[in-house]
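1. predicted structure and sequence below. I'll ask about it afterward.
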Amino acid sequence: MKPQAIVFDLDGTLVDTEPVGYRSWQLAARELNYPLPEGFVDSIIGQNAKLIRQRLHEVSPEGMDPEAYFDKARETYHRLLHTEPVPLKPGAEGILRWLAGLGIPLAVCTSTNRYEAEHKLGSNGLLDYFEGLVCGDEVEHGKPHPEPFLKAAELLGMPPEGCIAIEDSPNGLRAAHAAGMRVILIPDLAHIVEEVEALCWQRVDHLDAARACLWRELEQWQDADEASSAR
């Protein structure tokens, strides 16, 4: 199906905030004198607060208060986000400006709550590019469930099959694929195993390469439309 809309993940895709999240868990663990559970941060990338809290309860060793740890990490993350500039991923503004110039509807589908999502986008002047914003505190089921991406397609008034998602995490990739979207994967911090990576339509290393993928796809459809009109 011809691409009709693009749905972006936020953290690790448009903004380079995954290292901030990892640092928050490390600082909180140090302050509370807790061990950082092995593999925990990788497993929660792309998930909302509800699922992160559940996962923390599952992996917390004896003697650790998972609620205290969660609250301290969240407090630390919030403080870092609002005292340091929110860094953009290279090529983020360029791909958004290009797609907006083509008149292609855009949405963000993030596990971050709305307050933080609007801060990350707004502080970089990106919020107005998007017609839809689906946040982790506004869905019943977070990534890897398809609900967030289905809601994004609904907000844009497009069928999921007509949307291309751009994601960095295994949880996001699973969610977008389950929603019926083609996915451009740009891996960030999370390790992506082969069977999960196989779900993506294209795998690239950065947003400029994602832009090139989209340009080729759109050009093919334009050529097909022109050929059809000439018949």
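-> Great, that's in hand.
2. from here on, contacts and neighbour counts on C-alpha atoms
-> OK.
3. would you map the strands across this protein?
-> 5-8, 106-109, 132-134, 163-167, 182-185, 202-203 (DSSP state E).
4. got JSON lines for the ones you listed, with mean neighbour count too?
-> Shown next, in JSON lines, are the strands of the chain (neighbours: other CA atoms under 10 Å):
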{"stretch": "strand 5-8", "mean neighbour count": "25"}
{"stretch": "strand 106-109", "mean neighbour count": "26"}
{"stretch": "strand 132-134", "mean neighbour count": "23"}
{"stretch": "strand 163-167", "mean neighbour count": "29"}
{"stretch": "strand 182-185", "mean neighbour count": "26"}
{"stretch": "strand 202-203", "mean neighbour count": "18"}
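5. doesn't Ala92 make contact with Leu207?
-> Yes. Leu207 lies in contact with Ala92 (CA atoms under 8 Å); the separation is 6.5 Å.
6. another one to put next to it:
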Amino acid sequence: MLKTLQQAERWQVEAVLLDMDGTLVDTERVYIDSLTDVLTEFGYPDARAVCEAMIGLPGPACQQLLIDRYGAKVPLREINAAFATKRDACFSQGLPLKHGTIELLDALDAAGWPTAVVTSSTQQTAEQHLALGGILERFDFLITRDAVAHSKPAPDLYLLAADTLGVTPRACVAVEDSGVGIAAAFAAGTIPIMVPDLLPPNEATRAQCAAVLPDLIAVRRLLTERAGLGINA
């Protein structure tokens, strides 16, 4: 039996919002490794550090980061083409899910809790990645950067997700893997939970988190304890 929690410790949760890359599907490692290899092949220094700085950012911001680091003459078109080739070769056999994805989605579905994917990726990319992971049909809505003027770390995506689901942001748990995503979820007024993927949170990011957990199994457990997930299912 779950221990009784004080009322002040409980969360009133009406929806769960989930980042995609690095949170639900294991794409970030593929992205970082593929682009690191390409930049190295093109002769650019500090490739991995530059790529890790892109985690959680939308595509246009990543392109600008390359320009800022390597100069205006960086051959973006050629780099993008080489990156896409390496990335797609990795994705050709399907896309692995992060540990606990299915277990969390099953628990949310059984409890009837509304869900949305909230991602800085485009609608096309989101649909592709979720389909490759076999979970495209598991969500009520996909909220992508195509729908807002400002992507993460701005709060726009999370505010739109809450509005689309018809709930207040403070009644939404947002699950993210990056500092950029946590900043967006925090600014929107949601309950941010971080499951770090490639990089641990810094002090500023940790201060914005309601919890930092090792995987989505732990997220499911925490939602059971703090918000009653599955108790009445």
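-> Arrived safely. Fair warning: this is a prediction, and the values are worked out from it, not measured in the lab.
7. format the strands of the first structure as CSV; extra columns: distance to Leu96 of the first structure.
-> As requested, the strands of the first structure are exported to CSV (distance: least, CA to CA, whole Å):
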stretch, distance to Leu96 of the first structure
strand 5-8, 10
strand 106-109, 8
strand 132-134, 14
strand 163-167, 12
strand 182-185, 15
strand 202-203, 19
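8. relative to Glu167 of the first structure, how far out is the equivalent of Pro192 of the second structure over in the first structure?
-> Taking TM-score structural alignment, the alignment pairs Pro192 of the second structure with Val183 from the first structure. Using CA to CA, to the nearest Å, Val183 of the first structure is found at 7 Å from Glu167 of the first structure.
9. shared neighbours, the two?
-> The contact sets of Val183 of the first structure and Glu167 overlap at Leu173 (CA atoms under 8 Å, 6 or more residues apart in numbering).
10. give me the residues contacting the longest helix along the first structure.
-> As assigned by DSSP state H, the longest helix anywhere in the first structure is helix 207-230. The contact list for helix 207-230 of the first structure, computed with CA under 8 Å, 6+ apart, reads Lys2, Pro3, Thr13, Lys89, Pro90, Gly91, Ala92, Ile95, Ile184, Ile186, Gln202, Val204.
11. can you rerun that using 10 Å?
-> Helix 207-230 of the first structure is contacted by residues 1-4, 6, 13-14, 89-96, 98-99, 164, 166, 184-186, 202-204 when judged by CA atoms under 10 Å, 6 or more residues apart in numbering.
12. among the residues you listed, which lie within helices?
-> Ala92, Glu93, Gly94, Ile95, Leu96, Trp98, Leu99.
13. okay, those in CSV with distance to Ser43 of the first structure and neighbour count next?
-> Formatted as CSV, these follow (distance: CA to CA, whole Å; neighbours: other CA atoms under 10 Å):
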residue, distance to Ser43 of the first structure, neighbour count
Ala92, 25, 17
Glu93, 28, 16
Gly94, 30, 13
Ile95, 28, 19
Leu96, 29, 20
Trp98, 33, 13
Leu99, 32, 18
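14. quick check: the farthest pair among these?
-> Ala92 and Leu99 (11.0 Å; CA to CA).
15. what's the match for Ala204 of the second structure in the first structure?
-> So, by TM-score structural alignment, Ala204 of the second structure is matched to Glu195.
16. setting the sequence-adjacent residues aside, check what's closest to the residue mapped onto Pro160 of the first structure from the second structure.
-> In the second structure, the residue paired with Pro160 of the first structure according to TM-score structural alignment is Pro169. Distances taken as CA to CA, 6 or more residues apart in numbering put Thr190 closest to Pro169 of the second structure, at 4.8 Å, once the chain neighbours are dropped.
17. count of residues packed around the one you found?
-> 27 (other CA atoms under 10 Å).
18. you'd agree it is up against Ala184?
-> Yes. In this structure Thr190 of the second structure lies within contact range of Ala184 using CA atoms under 10 Å: 9.1 Å.
19. now for these two: what residues contact both?
-> Shared contacts of Thr190 of the second structure and Ala184 (CA under 10 Å, 6+ apart): Pro155, Tyr158, Leu159, Ala174.
20. the third one: what's it in contact with?
-> Looking back up the chat, that one is Leu159 of the second structure. Per CA under 10 Å, 6+ apart, neighbours of Leu159 of the second structure: Val148, Val167, Thr168, Pro169, Ala184, Ala185, Ala187, Ala188, Gly189, Thr190.
21. verify the stated contact: Pro214 of the second structure with Pro201.
-> No. Counting by CA under 10 Å, Pro214 of the second structure does not reach Pro201; the two are 11.9 Å apart.
22. more neighbours, the two?
-> Of the pair Pro214 of the second structure and Pro201, Pro201 is the one with more neighbours under other CA under 10 Å, namely 20 against 12.
23. what sits against the more buried one?
-> Asp177, Ser178, Gly179, Ile182, Met194, Val195, Ala207, Gln208, Cys209, Val212.
24. make CSV out of those residues and add distance to Lys73 of the second structure.
-> Below are the contacts of Pro201 of the second structure laid out as CSV (distance: CA to CA, whole Å):
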residue, distance to Lys73 of the second structure
Asp177, 32
Ser178, 29
Gly179, 29
Ile182, 33
Met194, 37
Val195, 37
Ala207, 39
Gln208, 37
Cys209, 39
Val212, 40
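25. any idea how far Gly22 of the second structure is from the residue nearest to Pro169 of the second structure?
-> From Thr190 of the second structure to Gly22 of the second structure the distance is 19 Å (CA to CA).
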